[in-house]
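Enquirer: Here is the input, now give the coordinates:
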Amino acid sequence: MQFPDSPLARAADELLRAACAPTLVAHCHRTYHFGMALLENQRRAVDAEAVFIAAALHDLALTSAYDDPTVPFQAHGARLAQQGLLARGAGPDLAELVHDAIALHLELTSATDPRPEVVAVHLGAVADVVGARLDQLTPRFVADVLDDHPRHGFTAFVTAAFGHEAAARPDSRIAVLVRDHGLLDLVAAAPFED
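Expert: Take a look at the predicted model:
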């Protein structure tokens, strides 16, 4: 399973691998694969480079190195990604698209966003965190993604990260999802063995 091989995509993957624990690296890679496959099922054209960069960096601010205690992680991570892309010479349209895909990946309405890149990151992340829409993918494809990018305790990792985010920022989107939508129960019930 290949990733886009542009300089910006490689730089995003290098940052992901340098900043994040292996379980989070693998989650970001699974987010890309699941999101792209779900968009392919919808027969929607998509900018694979933008999806990969956004998927690679969508949880960057969950790490201690990039955490900002005053800003929800998805907003802070979106800003960091946008600034980093612009500093590396990316066009403003790509930088804004990646920003929005990261900033909006927790919004339930992102599944119907007119920009397929935003949809892909949202659907890919939700598929990997709670197992949503995995039934729209072949079991062989899901197994291959999990073989290539093992979970290695991701359920425990993401449960702790979401719990920390909700406690530290009680008005954040994660706090609302935990409190009002039972996010941690959905994570626990996801159809994964890890």
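Enquirer: Could you use CA atoms for every contact and neighbour count after this?
Expert: OK.
Enquirer: Off-centre distance for the lengthiest helix in the chain?
Expert: Counting residues, the longest helix in the chain under DSSP state H turns out to be helix 22-41. Centroid separation between helix 22-41 and its chain, computed with C-alpha atoms, centre = their mean, to the nearest Å, is 8 Å.
Enquirer: now the other sequence, so there's something to compare against:
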Amino acid sequence: MDGAVSPAKPPVGSWDWLTETGGVLTAKERLALVPSLAGTFGRFSLDRLRLAVRARPRHGLAAEDLWPAPPDSQLCRHAEQEARDLQSPAVVNHGYRTWVFGAALAKLDEAMFDPELFHAASLLHDLGLEHTEPGRCFTRRSGESAEAVAERSGLDRAGSLEMMNGIAMHITPGLRYDDSALGFYLQAGAMADLAGLRAWQLPKDLRARADQAYPRQRVHEVLSRCWHAEAQAVPNGRAHFADKWGGFSRIVKWFPVAK
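Expert: I've put the predicted structure just below:
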């Protein structure tokens, strides 16, 4: 008699994985993520150097070419209100800059995603980070908030799950576009904003315009502190993994992006 086939495990970092595990990595999963984490932090160093020497991107585009148009929808209005009600101004503005930078990088990459879902997810992706819960990854809380916003806005379940999955995935080292388009560019936008990863590819006037429109308000100190608290609250979670082996909270604290 053939043995029963075990169901496939959900991808690490996905919404299904998050709800199944609470966001805690197994030893095997942590080991598998080491090369991706090492590669990411190697690119941080290179991109910092590019910013320091004011390397110019080859595309020759300016802010007006890459600045995204905010979607005019009930979903985005509700997401903006949720973000402002439940986050500090520093984190709200980080969400907006994540949207600007992520959308600009996607345009440079000629990548496609739903702009409405990306705008809403950008504003909500760190909503759970300022209020830690022991043993429960902050992206679960952020995703649940996105789910509630989606329901109030009448978004279909597929769109809601796409947002929730992107938010869940965005802190996973080695994330690929094919894993989650929203998650990939949430990560790209957030890392450009907080650590300078790929920031040199963005026109200087776009970065300056984003900082003027959505001031930083000591966000590097705020999110460094929040990330460290999250790492302590969820041992062997992805935040803990990135902080222990990559010093992520220190990178964020000591690397304000060049204006």
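Enquirer: Give me the residues contacting whichever helix or strand comes after the longest helix of structure 1.
Expert: Sequence-wise, the next helix or strand downstream of helix 22-41 of structure 1 (DSSP states H and E) is helix 48-57. Outside of helix 48-57 of structure 1, the residues within contact range by C-alpha atoms under 8 Å, 6 or more residues apart in numbering are 3-4, 6, 8-9, 12-13, 16, 25, 28-29, 31-32, 36, 77, 81, 94, 97-99, 101-102, 117-118, 120-121, 125.
Enquirer: Superpose on structure 2 and give me the mean offset of the longest helix of structure 1.
Expert: Superposed on structure 2, helix 22-41 of structure 1 shows a mean distance of 0.4 Å to its aligned residues (mean C-alpha distance after the TM-score superposition for structure 1).
Enquirer: And for that helix, what's in contact with it?
Expert: Residues from elsewhere that reach helix 22-41 of structure 1, judged by C-alpha under 8 Å, 6+ apart: 16-17, 45-46, 48, 51-52, 55-59, 116, 119-125, 127-128, 136-137, 142, 145-146, 149-154, 157.
Enquirer: And the buried ones among the contacts of helix 48-57 of structure 1, selectable in ChimeraX?
Expert: Here is the ChimeraX selection string for the buried members of those, based on 16 or more other C-alpha atoms under 10 Å:
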select :8,9,12,13,16,25,28,29,31,32,36,77,81,94,97,98,99,101,102,117,118,120,121,125
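Enquirer: Give me the distance between the spatially closest residue to Thr132 of structure 2 that is not a sequence neighbour and Leu182 of structure 2.
Expert: Leaving aside its sequence neighbours, Thr132 of structure 2 sits nearest to Glu230 (C-alpha to C-alpha, 6 or more residues apart in numbering; 5.8 Å). Glu230 of structure 2 sits 23 Å away from Leu182 of structure 2, taking C-alpha to C-alpha, to the nearest Å as the criterion.
Enquirer: who touches the counterpart of the residue nearest to Thr132 of structure 2 in structure 1 in this structure?
Expert: Counting by TM-score structural alignment, Glu230 of structure 2 corresponds to Glu165 in structure 1. The contact partners of Glu165 of structure 1, taken as C-alpha under 8 Å, 6+ apart, are Pro72, Phe73, Ser172, Ile174, Ala175.
Enquirer: Identify the farthest-apart pair in those.
Expert: Phe73 and Ala175 (11.5 Å; C-alpha to C-alpha).
Enquirer: Who has more neighbours out of these two?
Expert: Taking other C-alpha atoms under 10 Å, Phe73 of structure 1 and Ala175 do not tie; Phe73 has more neighbours (26 against 21).
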